[in-house]
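> pasting the sequence and the predicted coordinates here, then a few questions.
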Amino acid sequence: MSAPSRGVPLEPSPTGREHLVTTTETERPPLKAETRQHLRANVLMLIAAMIWGSAFVAQRLSLDAIGPFLFTGLRFLLGALVVLTLIVCVRRSALAELSKREPGGARELLGAGVLLGMVLAASISLQQIGLQYTKVANAGFISSLYVVIVPLLGVLFKHRTGIGTWLGAALAAVGMYFLSVNEQFSILYGDWYQLAGALVISIQMMLVGRFALRHDALMLALVQFVTCGLACLVVGLAIEPFSLAVIARAAPTIVYGGALSVGVAYTIQVVAQKHAAPSHAAVIFSMEGVFAALAAWLVLDETMSARALAGCALVLAGLIVCQVMPAWQRGHERLPRASS
C-alpha cells in the first residue's frame, strides 16, 4: 500500500481500523451537488440563447406583415399564456404560496415584475424597430454586447466578477465583432437602435439577477411578460394598423416568437439565473449572436464569410473560458496544502 499523502489525517473507522480521509471523500458531496446545479443552469441558458438567436429570423420576417409594437405586444402576451399554463399544470404550489403571502410580499412581487416588464418592453421594442434597418447578423452581434456591458454594470453594483468572466467576455466581444462587422466597419441606421437595446437589456439582466433570488421564478416571469405585452400592445394599437388579416399573416412568427422565444426562453432565463452571476450568464447568452447568424444563413440565405466563422469560434472560446477558468480556480483553491 502506498504511503498516505502528507497533511491528510487518518480517521478511525467503525471497525477500529484507520482509513485515509481524503479531500475527495470529505468535500465531494457538496461539490457534486453544486456542480450539477451550475451545469444545469448553464445548459438552460445555452438553450435560451439558441432560441433567442433563431427568433431574430422570426422577428425579421414579421416586419413584412405587422408593426413592431403590435408584434412585440402579441408575442409577449402569448408567452405569458404559456407561462400561466405551466403554473396551473405544473406549479400550482406557486399559486398557493402566493395566496398565503402577506399583502406586502405580493405587492413586492408585482412591483418587481412590472419594473422588469417595462424595462423589457423598452429593450425589445428598440430591437424590433432596429431590425427594419439592419441585417439579422448585425442585430445578433450588437444586441449581444450586453456581454461586455453587464460586467461593467456589475462593478457599479459591487458584484464580484472573476478574471475568467472578464476574459470570456473580451473573447466573445471580439468574436461578435468579426461575426457582424465587415472590414469597412459598416454601421447601418438600425444598429444604433440595437445598441440602445443592448444597454437596456443589460439593466434588465441585472434586475433579473436581483429579483430572481427573492421571488418564484414563474410568477415573476408571468408578471413581467404581461406588463411588457400590454405596454407594447397599447402603443401598437395607437400608432400601427391593426386588423384580423394582419394578425393572420403574422401568426406563424407570433407563435414562434411568443411560445418559444418568450414563453420558454425568457422563463429559462429567470429560472437559470437563480444559480448564475449576471456577468457569467451574459457570456453564455452571448451565443445568441452566433445562433442568429446561423439561422439567418439557413433561412434568409445571409452568407457567412471566413471572417464571420472566425467570430463564431471566438465567441465559443469565450464561452469555454468562462466555464473552465472559474472551475479550475475553485479546484486549485481546494487542493490540500502540504505540511511544512
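Yep, it's here. Numbering: from 1, shown residues only.

> only C-alpha atoms for contact and neighbour calcs from this point on.
Fine.

> next, the buried residues of the host helix or strand of Ala173.
Assigned by DSSP states H and E, Ala173 belongs to helix 163-180. Judged by neighbour count (16 or more other C-alpha atoms under 10 Å), helix 163-180 contains these buried residues: 164-173, 175-180.

> so Glu108, which state does it fall into?
Here Glu108 is recorded as helix under DSSP: H, G, I helix; E, B strand; the rest coil.

> what about it, distance to Ser143?
Distance, Glu108 to Ser143, using C-alpha to C-alpha, to the nearest Å: 30 Å.

> Ala272 and Gly209, how far apart?
Separation of Ala272 from Gly209 (C-alpha to C-alpha) stands at 10 Å.

> over to Ala122?
Look at Ala122 and Gly209: by C-alpha to C-alpha, they are 18 Å apart.

> so for the two, which residue has more residues nearby?
Between Ala122 and Gly209, counting by other C-alpha atoms under 10 Å, Gly209 is the more crowded of the two (23 against 17).

> contact partners for the more buried one?
Gly209 makes contacts with Val270, Gln273, Lys274, Ala277, Pro278, as judged by C-alpha atoms under 8 Å, 6 or more residues apart in numbering.

> buried residues in whichever strand or helix holds it?
According to DSSP H and E, Gly209 maps onto helix 189-211. Going by neighbour count (16+ other C-alpha under 10 Å), the buried part of helix 189-211 is 190-211.

> how many neighbours does the residue nearest to Ile129 when sequence neighbours are not counted have?
Spatial nearest neighbour of Ile129, excluding adjacent residues (C-alpha to C-alpha, 6 or more residues apart in numbering): Pro68 at 6.0 Å. Neighbourhood size, Pro68 [other C-alpha under 10 Å]: 26.

> dropping in the other structure now:
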Amino acid sequence: MTNSKLFADLSLLLVALVWGATFVIVQNAIDLLPPITFNGIRFLIATMILGGWLLLFERKQLALANRKIFLSGFIIGVWLFFGYATQTIGLLYTSSSKAGFITGLSVILVPLLSLLLLKLRPTKNAIIGVLVATVGLYLLTMTDISALNQGDALVFLCAIAFALQIVFTGKYSSQFPTLFLTVIQIGTVAVLSLIYSFLFEDWTLAFQPAIILNSSVIIALLITSVFATALAFFAQTNFQKFTTPTRVALIFATEPVFAAITGFIWAHDRLSASAIMGCVLILAGMIFAELPSASIFYKQKKKQENTLGT
C-alpha cells in the first residue's frame, strides 16, 4: 500500500472514530432539541466555518465555480441529508440496534452501487472483507430480533442514501477543489435540514434560551460542527481521491465499534460477548480487505522470476 493510500485510510478511520465517539453527546442533545433542527444548526455552523476559510484563505478556488461543481456538491449533499432524515424518522418506529445494523448494510451496498454506477469491480478480498464485516455488524447491533416494520424500511433507505453519498463523493472528489466541494455539500444539508425542521418539527425550540444554551446542546453543537461535520466531511472528500468507495464503506463500518467502545467508557454501557465478537469481525473484515490478493502475489512472483531469468 502506498503512503498516500495508508494516510488516507488512517484519516478516514479517524473520521469514523469521531462519528462513533460523538454518538453519546448527540443523543443527549436531541433529547432537548428536535434531531433535524439540531442537524440544521450543526451543518450551518460547519458551513460557516469552512465557508469562512474558503473566502479568507482559498478564494482562488472560487474562480473555478461553475454549474458542474455546484451540481456535484448538491447531489452529494442531497443524499447525505436524505440519509440523516430517513434514519432519524426511522428511529421513531424501530430500535436503535436494528437501525444500526440496517444502516451498516451500506457496506454491502457501496460495492454494488460502485459497480453499477462507476464500473468499479471490488477485489475478492474486499468482497470477503465486506461479508465478514456485515456478520460483525449483525453481532454488534442486533440485540433484539422482531418483525420488520416501516421504521426498518426507512432506515434501509438511509443505508442506500449513505452508500450513494460515498459513491458520488468518490466520483466527484478528484474532479473539483476539495474545500469548495465540501462547502457546497454541507451547505446543501444545512439548507434542506432547516427547511425540513421548519415544516415538520418544532423549530422554535432552537430559540428558547433554556434549550439552546443548555450545556449538553452547546457542547454537542460545537464538537459535532467542528470535528464531526466540517473536518470530517472535508477529510472524506479529500482522502477519497486516494482510495475506493468500497474501502471507505468498510472503514466507516467501524463507526458502531467506536460508538460501542465510547459508550462503554463514558456511559457505562455493557458489551455482550456477541457485541465484542462483532467488533472483532468488523475490524478483521477491514484488515482482510487491505491484504493483497493472490493474483497480485502471483504477478509479483512472475515478475521476480522474469527478472532473475534475464
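Done, it's in. Computed from a predicted model, the values in this text were never measured in an experiment.

> picking up where we left off before, quick check: the helix holding Ala173 of the first structure aligns to which part of the second structure?
Using TM-score structural alignment, helix 163-180 of the first structure corresponds to residues 124-141 of the second structure.

> distance from that stretch to the middle of the chain?
Centre-to-centre, stretch 124-141 of the second structure and its host chain are 17 Å apart (C-alpha atoms, centre = their mean, to the nearest Å).

> cool, stretch 35-47 of the second structure as well?
Chain-centre distance of stretch 35-47 of the second structure: 16 Å, with C-alpha atoms, centre = their mean.

> where in the first structure does that stretch fall?
Mapped onto the first structure using TM-score structural alignment, stretch 35-47 of the second structure covers residues 68-80.

> one more: stretch 3-20 of the second structure?
Under TM-score structural alignment, the match for stretch 3-20 of the second structure is residues 36-53.

> cool, stretch 267-278 of the second structure as well?
Taking TM-score structural alignment as the measure, the first structure aligns residues 300-311 with stretch 267-278 of the second structure.

> surely Gln273 of the first structure and Ala281 touch.
Yes: between Gln273 of the first structure and Ala281 there is a contact at 7.0 Å, judged by C-alpha atoms under 8 Å.

> the helix or strand containing Ser97 of the second structure vs the first structure, mean deviation?
Per DSSP H and E: Ser97 of the second structure is located in helix 96-104. Helix 96-104 of the second structure, aligned to the first structure and superposed, deviates on average by 3.6 Å (mean C-alpha distance after the TM-score superposition for the first structure).

> run through who's touching that helix.
Residues outside helix 96-104 of the second structure that contact it (C-alpha under 8 Å, 6+ apart): 87, 90-91, 134, 137-138, 141-144, 152, 155-156, 158-159, 253, 256.

> can you check stretch 16-26 of the second structure too?
Contacts for stretch 16-26 of the second structure (C-alpha under 8 Å, 6+ apart): 216, 219-220, 223-224, 227-228, 232, 251-260, 262-263, 267.

> can you tell me how far the corresponding residue of the second structure for Ile201 of the first structure sits from Leu181 of the second structure?
In the second structure, the residue matched to Ile201 of the first structure (TM-score structural alignment) is Phe162. Distance from Phe162 of the second structure to Leu181 of the second structure, counting by C-alpha to C-alpha: 17 Å.

> the aligned partner of Phe82 of the second structure in the first structure: what's it in contact with?
Using TM-score structural alignment, the equivalent of Phe82 of the second structure in the first structure is Ala122. Ala122 of the first structure makes contact with Gly197, Val200, according to C-alpha under 8 Å, 6+ apart.

> does Ala122 of the first structure lie in a helix or a strand, and which?
For Ala122 of the first structure, the host element (DSSP H and E) is helix 103-130.

> Leu115 of the first structure: how many residues sit nearby?
18.

> tally up the residues packed near the closest residue in space to it that isn't next to it in sequence, please.
What sits nearest to Leu115 of the first structure in space, not counting adjacent residues and going by C-alpha to C-alpha, 6+ apart, is Gln224, at 7.6 Å. Here the number of neighbours of Gln224 of the first structure (other C-alpha under 10 Å) works out to 27.

> the aligned residue in the second structure for Gln224 of the first structure and Arg270 of the second structure, how far apart?
For Gln224 of the first structure, the aligned position in the second structure is Gln185, judged by TM-score structural alignment. Separation of Gln185 of the second structure from Arg270 of the second structure (C-alpha to C-alpha): 37 Å.

> element containing Leu113 of the second structure?
Residue-wise, Leu113 of the second structure maps onto helix 106-113 under DSSP H and E.

> returning to what we had before: nearest residue to the match of Ile201 of the first structure in space, please, no chain neighbours.
Ranked by C-alpha to C-alpha, 6+ apart and with sequence neighbours excluded, the top spatial neighbour of Phe162 of the second structure is Gly83, at 5.5 Å.

> what residues does that neighbour make contact with?
Listed by C-alpha under 8 Å, 6+ apart, the contact set of Gly83 of the second structure reads Leu157, Cys158, Ala159, Ile160, Ala161, Phe162.

> and for Gly90 of the second structure?
Shown in contact with Gly90 of the second structure (C-alpha under 8 Å, 6+ apart): Ala99, Gln150, Gly151, Asp152, Ala153, Leu154, Val155.

> quick one: it and Ile76 of the second structure, what's the gap?
Relative to Ile76 of the second structure, and taking C-alpha to C-alpha, Gly90 of the second structure is found at 21 Å.

> cool, and Leu6 of the second structure?
Where Ile76 of the second structure is concerned, Leu6 of the second structure sits at a distance of 25 Å (C-alpha to C-alpha).

> look at those two and report which has more neighbours.
Ile76 (27 against 14).

> the more buried one contacts Lys171, doesn't it?
No: contact between Ile76 of the second structure and Lys171 fails when scored by C-alpha under 8 Å: they sit 10.0 Å apart.

> check which residues of the match of stretch 3-20 of the second structure are buried.
Neighbour-count burial for stretch 36-53 of the first structure, counted by 16+ other C-alpha under 10 Å, picks out 38-39, 41-42, 44-53.

> looking at the residues you listed, which one is closest to Pro326 of the first structure?
Checking the buried residues of stretch 36-53 of the first structure against Pro326 of the first structure by C-alpha to C-alpha gives His38 as the nearest, at 11.6 Å.

> how about that closest one, nearest residue that isn't a chain neighbour?
His275 (6.2 Å).

> okay, the helix holding Leu113 of the second structure sits on what stretch of the first structure?
Helix 106-113 of the second structure corresponds to residues 146-153 in the first structure, going by TM-score structural alignment.

> relative to the whole chain's centre, how far out is that stretch?
13 Å.
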